[in-house]
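S.K.: Show me the folded form of this:
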Amino acid sequence: MEIPIPCALSALAETAQAAAEFSADHNLSKRITFALELAIDEIASNIIRHGFNEIADGAQIILTLDVDADRMSATFVDNAPAFDPLVEAPAPDTTSDIETRAVGGLGVHLVKSLTDKACYEREDNQNRLTLTWDRATETDS
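M.R.: Just a heads-up that it's a prediction; the model follows:
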């Protein structure tokens, strides 16, 4: 399933709804569904905010969802400037008291921790981030 994501934070609810329907249609586990919804919110909002600075002119973001018996994958492709969130996103502060920590900065960390495999590549002036979850060991639906 291919879902174009408009370059607007207000579009993320509709994108998340399409992904939730995809999850239900393909009987994905609660773990994968939660991780997918979190990834859409965090990754797409980072692309919109930081990759495009919330300017829609020429912005292209495509989310492709693919599932088979063994795995589920979500691939985000955008034409923003090159940025590998798996390497370049700042490491989150997980040791300071919650009262003294800066707001934000945990999104990519959470996505990585809830994903079985994550891969970034830059090809044809596009960022491609693929997140994969293993379905073989899933027990809930």
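S.K.: For the rest of this, base every contact and every neighbour count on C-alpha atoms.
M.R.: Noted.
S.K.: Sticking with the residue nearest the centre of the chain, tell me its helix or strand.
M.R.: Residue closest to the average C-alpha location in the chain (Cα atoms, centre = their mean): A39, at 3.1 Å. Taking DSSP states H and E as the definition, A39 sits inside helix 30-39.
S.K.: Now the element after that helix, going C-ward?
M.R.: With elements assigned by DSSP H and E, the helix or strand that comes after helix 30-39 is helix 45-46.
S.K.: Mind listing what's buried along whatever helix or strand comes next after that next one?
M.R.: Once the chain leaves helix 45-46, the next helix or strand it forms, by DSSP H and E, is strand 61-67. The neighbour-count check on strand 61-67 (16 or more other Cα atoms under 10 Å) flags I61, I62, L63, T64, L65, V67 as buried.
S.K.: another one to check against the first:
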Amino acid sequence: MQLLIVPATLDSLSKISEYVMTAVAAAGLDKKAAYRCRLAVDEITTNIITYGYSQVDNEGMLNLQADIDEQALTISIEDTGLAYNPNQAQLPDEEQLKLPLEQRSPGGLGVYLALHSVDKFLYERIGNKNRNILVMYRLKSNRSNCS
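M.R.: Modelled structure (predicted):
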């Protein structure tokens, strides 16, 4: 699919969502997998917009690239915000998730949802760029986190 380049603003989330929904439809993902993919991309891009560019002087952009092959839909999200690897984030544990919202420690739930919504999540830091790579397998039998 064509590269999507949008300003790193909350106003861009609807364009990002449209792009993701076009990609999941082209990949033939079922409704549940499509929802989980859109959720993961939304959570990651919202975090980039809200936190990744909060202390950076440049006007940020987000680059999204969706690629489809026989096995999977892969969505790469690149930004030049603060370096942040979601795989190293402090995530809520199972006990915290069982607590009522008002008793939970703040933070980490969006990243938790993103990482657990896709089949595979990778992070790379290349020069001054963050690259988050989200993979959704096209065949249900290959899905590890999307049951």
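S.K.: The residue nearest to the centre of the first structure reaches V111, doesn't it?
M.R.: Yes: the pair A39 of the first structure / V111 is scored as a contact, 5.7 Å apart, by Cα atoms under 8 Å.
S.K.: Please enumerate residues in contact with stretch 101-112 of the first structure?
M.R.: Stretch 101-112 of the first structure is contacted from outside by 35, 38-39, 42-43, 85-86, 89-93, 118, using Cα atoms under 8 Å, 6 or more residues apart in numbering.
S.K.: Grab the longest helix from the first structure for me.
M.R.: In the first structure, ranked by residue count with DSSP state H as the criterion, the top helix is helix 12-25.
S.K.: same for it, what does it pack against?
M.R.: helix 30-39 (3 or more Cα pairs under 8 Å, 6 or more residues apart in numbering; DSSP states H and E).
S.K.: wait, A80 of the first structure sits on R128?
M.R.: No: using Cα under 8 Å, A80 of the first structure is not in contact with R128, being 10.5 Å away.
S.K.: ok, the two, which is more surrounded?
M.R.: For A80 of the first structure versus R128, neighbours defined as other Cα atoms under 10 Å are more numerous around R128 (23 against 19).
S.K.: helix, strand or coil for the more buried one?
M.R.: Following DSSP: H, G, I helix; E, B strand; the rest coil, the label given to R128 of the first structure is strand.
S.K.: That one touches P81, doesn't it?
M.R.: No: using Cα under 8 Å, R128 of the first structure makes no contact with P81, being 11.5 Å away.
S.K.: Just give the number of residues close to whatever residue of the first structure lines up with N132 of the second structure.
M.R.: Under the alignment (TM-score structural alignment), N132 of the second structure maps onto L129 of the first structure. L129 of the first structure has 22 neighbouring residues, counting by other Cα under 10 Å.
S.K.: The closest residue in space to L129 of the first structure that isn't next to it in sequence: neighbouring residues, count only.
M.R.: For L129 of the first structure, ignoring the flanking residues on the chain, the nearest one in space by Cα to Cα, 6 or more residues apart in numbering is Y120 at 4.5 Å. Look at Y120 of the first structure: counted by other Cα under 10 Å, it has 18 neighbours.
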